[in-house]
Structures are given as structure tokens and as C-alpha cells.
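Asker: sharing a sequence plus its predicted fold:
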Amino acid sequence: MLKTLNNKRLLQSLLVLSFGVMMSACSSLPSLPTFGSDEQSATEAEQKTEEVLNDGTEPAAQVMSEEELAEQALMLEAQGLMASINAYQVENQSQKKLNASQLQNVQNAMNALAAGNTDGALSEVQRVLDDPDFFAAPHTSVWVLRGDIHQRATNIEQAIKDYEVAIALSPNNYQALNRLGKLHRDMGNFEQAKEYYNQALKAWPGNASTYRNRGILNDLYIGDKASALSDYRLYKALLDIQVQSTDTPAKALLKEQRLAGQWITDIKRQLKAIAREQANG
């Protein structure tokens, strides 16, 4: 699988997929004679052109393999997804911003959660929720944060309730939708989990993590290897774009990119094995 695409090859793929025709520059024609009439020169030029086209001695246009074309198409699809609208971000712009005091409480809660102090984190978040200003114009991110705290404290039922409040206030909150997908997956509610992931992708089609999450669900829980491969390939393609867009990609990003490649290789191997078994009856 191609890991990087240079600009020349990407331009070629755009022409291929947009017009359905492989475009390649032909070799220049042999030099025309400098003697004789213009009519004669034109006739000779036509003859030589016909010879070049018919004798098969000139280099043929380079034809990409089906796998290469598929990779180019995948990259174009990923680029389109990256440029898609993040509906939650649009919704978020219309929400009232947290004031300075609320922001400090949220930061304190995040610090406490990072330190494993779930009681302290809940206390800080509750101060925000009890604020009359917040009650009048709630911000869904706070509910997601409280859900995360409850999840860390293994209070899964309450975590689900908090995430559900978040999407009730903001249906396109893909963060809450992803979390609900994971929790329902862990509870064995696979179809419900998949529906949450699908909703998250409708909210933001360019969110790489959702493809990862849905791919894992399809791969390890539902057993739909073909769908898992599709999700993993999109996940990696989106990561590839992120890696290529920076001179110094984060180590965690590079690690995920490598893992995604390994998952794709493994899924392909499994699909081939399944095909052999089916062929052998």
C-alpha cells in the first residue's frame, strides 16, 4: 500500500477519477525535415505521427494498477472527509461560553480527574452545574466531562445519563456519541453502539477516531471483517493526511498510523483465509 503520495501522482489521480481517462504525455515526434515544401512537410509529419501511433515502439502511457487506483480514490475520499463540516463545532458556536469562574472549575475538575481524584473532580463540576448562569444556558462539554468522571469511577449508568443529556442539548456532539458507542459496545449492545458511531460520523464525517471505534466494533465484536477493513482504511488515510500536513508529527499520531497499517494487513489476511475456506466448502 502506498504510504505517501507525491504531488505529481496525486494530480494524475485527480484527472483519472474526474474524467475517467488516463492522461499521459506522449513522446515528442521525430524532428521534421527542413527541406521541401510546407505541404510536403505537413504530409511527412502526418505519416510519422501515424507510424508512432501504429508501430508500438513509443513508450506507452503508464497504467496504474487496480490497487493503486483504489488507494488514490481512498485518499481523495479522505481529503473530502477532512474538509467536511463539523456540525458540532457549528452548534458549539451558538452556545454561551463559560465564564472565567466556570472555566476555572472545569480546569480544576480535569486536573483532579487526571490525578485520579474522581470525588474532587465531581465536586468541581457540580459547582458549574449549580451556577444559575450555567443552568440558563448549559454547555454540553460540561456534561461530557461529568460523564467521563463517572465512567472513571465505574458508575457507568450515571455516565450514560450524562452523555445522553449532552446529545439531548446538542445532537451533533460526536464526543458524547462516541462515548455512548463504546459503553454500549462493552455492555454487548452492538447494534446500539454502531448506531451511535453512525450518528457521530453524520455529525462530523472527518473525525478519524470514530472510524477507528466503529472498525474495532465491526472487527472484534460483530465480526464484519469487510466493514472493519473499510473503517480501518479510512482511519489510516485520515491519519496519513494529518502526518503529511506537519513537519514534526506527534509520536502518538505516528504510533496510531503504524497500528492502523497493521490492522489493515491483519484484516486482509483474515479475509483471504475466509475466502479460501468458502472456496473449499
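Answerer: Looks like it came in fine.
Asker: going by C-alpha atoms from here, please, whenever you check contacts or count neighbours.
Answerer: Fine.
Asker: mind giving me the packing neighbours of the longest helix along the chain?
Answerer: Longest helix in the chain, counting residues (DSSP state H): helix 251-279. Judged by 3 or more Cα pairs under 8 Å, 6 or more residues apart in numbering; DSSP states H and E, helix 251-279 is in contact with helix 225-244.
Asker: residues contacting the helix it packs on, please?
Answerer: For helix 225-244, contacts defined as Cα atoms under 8 Å, 6 or more residues apart in numbering pick out 3-4, 74-75, 78-79, 82, 206, 208-209, 211-212, 214-219, 249, 253-254, 256-257, 260-261, 263-264, 267-268, 270-271.
Asker: put this next to the first one:
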Amino acid sequence: MTKALQSIHRLYKKNKLEQAKQELQTLIKAYPKQTAPHIDLGIIQLDEQTPQAAEQSFNAALAIDEESSTAHNLLGVALRMQGKFKQAEQAYQAALSHQPDYLLAHRNLGILYDLYLAKPKQALQHYQQYQTMLGSKDKELENWIIDLQRRVGK
């Protein structure tokens, strides 16, 4: 299956999304207990701006492995794209409950709190956590942190 996924990743990079999706569907049928093909299919669906389909793919991955932090995080992205902000928050929190040091989940939860849920203190906490764990400076995020510190009075 690893070689098949590598081939699909090459198709994805060449923007041959329909072919990549077809090959992923074949893998899903051949390996019904594997999460990777569902997750990869969901990523393509996010790129195609079809978050409802992506939500289904990530939920299929979670039905196989309910502790997949990657699937929870990406499910949060799909839910956020649909305006389902509370569900997105729950998905990001689930990702962090299974993997507390998951950088992207901290970043995504920070974005959700900052831009969609008007919770600047929580956003600041997750941005700072992300920046600390990253171990290097993310200039864009550093600016977001400075802005939030001004807004919350820190």
C-alpha cells in the first residue's frame, strides 16, 4: 500500500486530482481497515472546496481509528469551512486530547478562536503554544500574537 500511496501523492502534486481520487477509492476498497486513503481523499476534497465530502472522508477514517489526531484536525478544517464552528472546536480539541503536542491542531484552534469564535485569550494561548513547540519563529504567527496581546491587554 505504501507504493500506491506514494504514486497517489505524485498524482496529487501534479494536480491530477480525479485520477488520484479514483486510485484512493480503489485503495479504500482493497484496504478497508486503513485510515490513510480516507485521510488523503479528504485532503483532496478540501482542496476542491468540497468540505461536506471531506467531512465524510475524515469521519470514515475516525470510524476505523477514533484516536487519529490527523483525522480529527482535518475534520475540524472541513467543519470550519462549513461554518460549523462549535463542531470544529470539538474536533480540534479531540486531536489535542489524543496528541497534546500536535502543532497544527494548536494553530487551527487558535485561528478558530481568533477569527470565528471571538475568544482572543484562548486564541493567544494556542498561538503561543504553537510558537513554543515550533522551536523557531513563525513571523506571521508572531504578528498574530502581538495583535492578540494588544487586544487582550497583555
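Answerer: Received the coordinates, thanks. It should be emphasised that the depicted structure is a prediction, and the values quoted were computed from it without experimental measurement.
Asker: TM-score for the pair, please.
Answerer: Once superposed, the chains reach a TM-score of 0.92 (TM-score structural alignment, normalised by the length of the second structure), with 154 aligned residues with a Cα RMSD of 1.6 Å.
Asker: out of the contacts of helix 225-244 of the first structure, which end up buried?
Answerer: 74-75, 78, 82, 206, 208, 211-212, 214-219, 257, 260-261, 263-264, 267 (16 or more other Cα atoms under 10 Å).
Asker: and the helices in the second structure?
Answerer: 2-13, 17-30, 36-47, 51-64, 69-81, 85-98, 103-111, 120-134, 139-152.
Asker: find me the equivalent region of the shortest one in the first structure.
Answerer: Aligned using TM-score structural alignment, helix 103-111 of the second structure spans residues 208-216 in the first structure.
Asker: same question, the last one
Answerer: Alignment note (TM-score structural alignment): helix 139-152 of the second structure is matched to residues 258-271 of the first structure.
Asker: ok, average deviation of that stretch from the second structure?
Answerer: Stretch 258-271 of the first structure: mean distance to aligned residues in the second structure after superposition is 1.4 Å, counting by mean Cα distance after the TM-score superposition for the first structure.
Asker: and residue 105 of the first structure, what's its match in the second structure?
Answerer: By TM-score structural alignment, residue 105 of the first structure lines up with residue 4.
Asker: ok, that match to residue 24 of the second structure distance?
Answerer: In this view, residue 4 of the second structure and residue 24 of the second structure are 9 Å apart by Cα to Cα, to the nearest Å.
Asker: neighbour count: these two, which is higher?
Answerer: Neighbours were counted for residue 4 of the second structure and for residue 24 using other Cα atoms under 10 Å; residue 24 has more, 21 against 13.
Asker: what does that one correspond to in the first structure?
Answerer: So residue 24 of the second structure corresponds to residue 125, using TM-score structural alignment.
Asker: do I have it right that its match meets residue 110?
Answerer: No: counting by Cα atoms under 8 Å, residue 125 of the first structure stays clear of residue 110, with 9.1 Å between them.
Asker: show me the contacts for the equivalent of residue 55 of the second structure over in the first structure.
Answerer: Mapped onto the first structure by TM-score structural alignment, residue 55 of the second structure lines up with residue 160. Taking Cα under 8 Å, 6+ apart as the criterion, residue 160 of the first structure is in contact with 147, 180, 183.
Asker: what's the closest of those to residue 174 of the first structure?
Answerer: Nearest to residue 174 of the first structure among the contacts of residue 160 of the first structure: residue 180, at 9.7 Å, using Cα to Cα.
Asker: list the contacts for the closest one?
Answerer: By Cα under 8 Å, 6+ apart, the contact set of residue 180 of the first structure is 160, 163, 164, 193, 196.
Asker: now the residues you listed as TSV including distance to residue 232 of the first structure?
Answerer: Formatted as TSV, these follow (distance: Cα to Cα, whole Å):
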residue	distance to residue 232 of the first structure
160	26
163	26
164	27
193	17
196	18
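Asker: ranking those residues by neighbours, who comes first?
Answerer: Among these, residue 163 has more neighbours than the rest - 27 neighbours, counting by other Cα under 10 Å.
Asker: for it, what are its contacts?
Answerer: Counted by Cα under 8 Å, 6+ apart, residue 163 of the first structure has contacts 143, 144, 147, 176, 177, 179, 180.
Asker: same thing but at 10 Å, please
Answerer: Applying Cα atoms under 10 Å, 6 or more residues apart in numbering to residue 163 of the first structure gives the contacts 140-148, 169, 173, 175-180.
Asker: which among these count as buried?
Answerer: Using 16+ other Cα under 10 Å, the buried ones in the contacts of residue 163 of the first structure are 140-148, 173, 175-180.
Asker: the residue nearest the centre of the second structure and residue 136 of the second structure, how far apart?
Answerer: Geometric centre of the second structure, nearest residue: residue 74, 2.7 Å, by Cα atoms, centre = their mean. To residue 136 of the second structure, residue 74 of the second structure is 24 Å away according to Cα to Cα.
Asker: just residue 76 of the second structure next, same as before
Answerer: For residue 76 of the second structure relative to residue 136 of the second structure (Cα to Cα), the value is 25 Å.
Asker: the more surrounded of these two?
Answerer: Each of residue 76 of the second structure and residue 136 has its neighbours counted (other Cα under 10 Å); residue 76 has more, 30 against 8.
Asker: residues in contact with that one?
Answerer: Contacts of residue 76 of the second structure were listed using Cα under 10 Å, 6+ apart, and they are 55, 58, 70, 82, 84-95, 105, 108-109, 112.
Asker: can you find the partner of it in the first structure?
Answerer: Using TM-score structural alignment, residue 76 of the second structure pairs with residue 181 in the first structure.
Asker: any idea how far residue 228 of the first structure is from that match?
Answerer: Per Cα to Cα, residue 181 of the first structure is found 16 Å from residue 228 of the first structure.
Asker: in contact with the residue nearest to residue 69 of the second structure when sequence neighbours are not counted, which residues?
Answerer: Nearest residue to residue 69 of the second structure in three dimensions, chain neighbours excluded: residue 95, at 4.2 Å (Cα to Cα, 6 or more residues apart in numbering). By Cα under 10 Å, 6+ apart, the contact list for residue 95 of the second structure reads 66-76, 89, 101-102, 104-106.
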